[in-house]
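Q: Dropping the sequence and predicted coords here.
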Amino acid sequence: MNIQAFSMIGAAYLNPVATPELAAQMTGLNYVVWYIGHVFFDAKFMSQFSILFGAGILLMAQRCEATGRSPAGVHYRRLLGLLVFGLIHAYFFWSGDILVTYALCGAVLYPFWRCRNRVRLATAGCLFLMGSLIISLTGLSMPYWPESELISMKQEMWQPSTEMVDAEIEAYSGPWWNQFLDRARMTFEFQIVGIPMLLFWQVTALMLIGMTLLETGVLTGKLSKRLYAIITLLGFGVGLPLVIWGLHQNESHDWDMQYSILLGTQFNYFGSLLMAMGYIGFWGLILKSATGQKLGRLLAPVGRMALTNYLMQTLICTTIFYGHGFGYFMSIQRSGQALIVVAIWCFQIVFSHCWLQRHRFGPAESVWRVMTYGKPTR
């Protein structure tokens, strides 16, 4: 999903027809790539990763307690390290950073590692619904906003003018300092508005769900094939039609900002959680087969180096698209972007295997562990 945020103007991620040029490209293979990305990937894999991050918080707390370390000390040092990584990443490299969000959401979750699962799930449900309520009420209020505010929002986030598009292209096609000035502004606005209004509620809820799924054995492969199949069918059977219907509604409204920017996201908001559960059921199902276990062994090193690979994708993509590198910003259409994604996936699978044959942890993970424990650990 992030490839379009690296390679295109910011509005293109939210609105695929943000400019006449982008609208003209939404045909044929470009449309197919965008459609598949939105339906099967957008928010679904972020949801899975947030669920796994929450499970990781619980797992680390349990391990610390078993080895006599202070779970609270390790937890907060770990998240402080992640926050440092995120701030450097967001301001100096790419404004689409998610690490700051994870650090802030994870910071409020420590008390929940000892809670019962029903408390976690009840809290997760309230948080998830609160996120939807904030978005929905804000969207419903838009017809009553002053015209000047609507125009400003449209130009900033949804359908920028030709002059604004040209300015963004010039910034990211130019030297690093020009990029930094624009990126710092976008990052700051997102962190003070986007995180508290949009992501905090959703991501924190997903992390609590992750804790519950770990304790109930869903994430550790303890369920039967039948139960994983049921989770898969329910998740995709309900979530997939919901996401597709939401996409149809946005298209039927011609991607009008007053509908699509907030209200039009709600089908995917709920559908992504259901589809994430469907994916989790699917992974649990296939990993019980011999073929699935081979696939797991192929991909496991990438997961063990998740932070390194995430940051590496930024370095690779900003080099490809930004002015300090090859300068292909707004020059490669969505079908071409998909080829770059596959190439990066293949490279990172090979790189992760090669690195972990010689080292126990990825380079970013090693630094993170020093920040967490105060010294290298084995």
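A: It's in. Residues are numbered from 1 along each chain as shown.

Q: alpha carbons only for contacts and neighbour counts from here, please
A: Noted.

Q: pretty sure residue 113 is touching residue 58, no?
A: Yes. Judged on C-alpha atoms under 8 Å, residue 113 makes contact with residue 58 at a distance of 5.4 Å.

Q: Next one for the comparison:
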Amino acid sequence: MPVGRAERIVAIDVLRGFALLGILVANITLFDVDGFDAVEQSFEDLVIGSAGAPFMVLLLIFVLNKMMAVFSMLFGAGVLLVTERIEARGDSAFGVHYVRNVLLAGIGLAHSALWFGDVLLIYGLSALFLYPLRRLSARSLLVASAAVWLFAVCVGDPVAEYVVRAPAMMLVGMSLYRLGVINAGRDAAWYRMATRRSFAVGLPLCSVAWVFVEDQEDLALLVNNLGVPFMA
């Protein structure tokens, strides 16, 4: 839905650009591999015994899955932003929401035939289930997102986990939008405090994860993914 410059939320636009840049950096390492098992092996080979190992470790700790999580949160916030603006005019957002996201899913379906890492199909389908949840409180959205995320990291299948993580973080984004966090509604001191606390949990998890990458790859991915929401 086109909006004027005055209606745009600059903080969300900046975060979206930052997330897309991070996704591009992460995906550069994936363009030469095919399939989720190959992705995991590719990261393991790059981390262990590689001249670029220090860079790859930083990439894995700060970028892998984190930028996609940020983008998913922004997508969830966007669902609320668009529907609220439509409803503020006295119109129903139902038709606009479902038409937009069915089209997005269709584009994603075509793109998934070209590359296994497509997310548009996941986003479009996930959004179909977000609309009925738009009236939930911020706390209820966070509880729902935590339940979905824990399910995602515990399923043990990389494809299923890849699919389920996105709607979990979309719910987080909806909650943070309600709380005025994702749209720059808090002061700088609050964001510094939140960053310190989140990194205090997420950084140890995502750092320790790669200690296990050679001998216990599944454990490494599990621990890393537990830390992702705190690092996003």
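A: Cool, got the structure. None of the values given here were measured: they were computed from a predicted structure.

Q: sorry, back to before: any residues in contact with both of residue 113 and residue 58 of structure 1?
A: Counting by C-alpha atoms under 8 Å, 6 or more residues apart in numbering, the residues touching both residue 113 of structure 1 and residue 58 are residue 211.

Q: So for the two, which sits in the more crowded spot?
A: Neighbour count, other C-alpha atoms under 10 Å: between residue 113 of structure 1 and residue 58, residue 58 has more, with 26 against 21.

Q: Counterpart of that one over in structure 2?
A: Taking TM-score structural alignment, the alignment pairs residue 58 of structure 1 with residue 80 from structure 2.

Q: distance of the residue positioned nearest the centre of structure 2 from residue 119 of structure 2?
A: Nearest to the mean C-alpha position of structure 2, counting by C-alpha atoms, centre = their mean, stands residue 69 at 1.8 Å. For residue 69 of structure 2, the distance to residue 119 of structure 2 equals 12 Å [C-alpha to C-alpha, to the nearest Å].

Q: One more: residue 188 of structure 2?
A: Distance from residue 188 of structure 2 to residue 119 of structure 2, counting by C-alpha to C-alpha: 32 Å.

Q: who's more crowded, the two?
A: Taking other C-alpha under 10 Å, residue 188 of structure 2 and residue 119 do not tie; residue 119 has more neighbours (19 against 10).

Q: Just give me the match in structure 1 for the more buried one.
A: Residue 119 of structure 2 maps onto residue 98 in structure 1, by TM-score structural alignment.

Q: show me what contacts its match?
A: Counted by C-alpha under 8 Å, 6+ apart, residue 98 of structure 1 has contacts residue 86.

Q: Residue 67 of structure 2 too?
A: Counting by C-alpha under 8 Å, 6+ apart, residue 67 of structure 2 makes contact with 19, 20, 22, 23, 232.

Q: now, which of those sits nearest residue 43 of structure 2?
A: residue 23 (15.1 Å; C-alpha to C-alpha).

Q: so what secondary structure elements neighbour the strand or helix carrying that closest one?
A: Secondary structure from DSSP states H and E places residue 23 of structure 2 in helix 10-28. Contact here means 3 or more C-alpha pairs under 8 Å, 6 or more residues apart in numbering; DSSP states H and E; on that basis helix 10-28 of structure 2 packs against helix 66-88.

Q: Next, the mean deviation of the helix it packs on compared to structure 1.
A: For helix 66-88 of structure 2, the mean deviation from structure 1 after alignment is 0.6 Å (mean C-alpha distance after the TM-score superposition for structure 1).

Q: Would you mind getting the average deviation of the following helix or strand past that helix from structure 1?
A: Next along the chain after helix 66-88 of structure 2, taking DSSP H and E as the criterion, comes helix 94-112. Once the two are superposed, helix 94-112 of structure 2 sits an average of 1.0 Å from its aligned residues in structure 1 (mean C-alpha distance after the TM-score superposition for structure 1).

Q: Which neighbouring elements make contact with helix 94-112 of structure 2?
A: Judged by 3+ C-alpha pairs under 8 Å, 6+ apart, helix 94-112 of structure 2 is in contact with helix 120-130.

Q: relative to helix 94-112, how tilted is the helix it packs on?
A: Interaxial angle of helix 120-130 of structure 2 relative to helix 94-112 (axes from the mean of the first three to the mean of the last three C-alpha atoms, to 10 degrees): 160 degrees.

Q: List the contacts of helix 120-130 of structure 2.
A: 76, 79, 98, 101-109, 111-112, 163, 166-167, 171.

Q: Can you pull out the residues in contact with whichever helix or strand comes after that helix?
A: Sequence-wise, the next helix or strand downstream of helix 120-130 of structure 2 (DSSP H and E) is helix 138-154. Contacting residues not belonging to helix 138-154 of structure 2 are listed as 133, 160-162, 164-165, 167-172, 174-176, 178-179, 222, 225-226 [C-alpha under 8 Å, 6+ apart].
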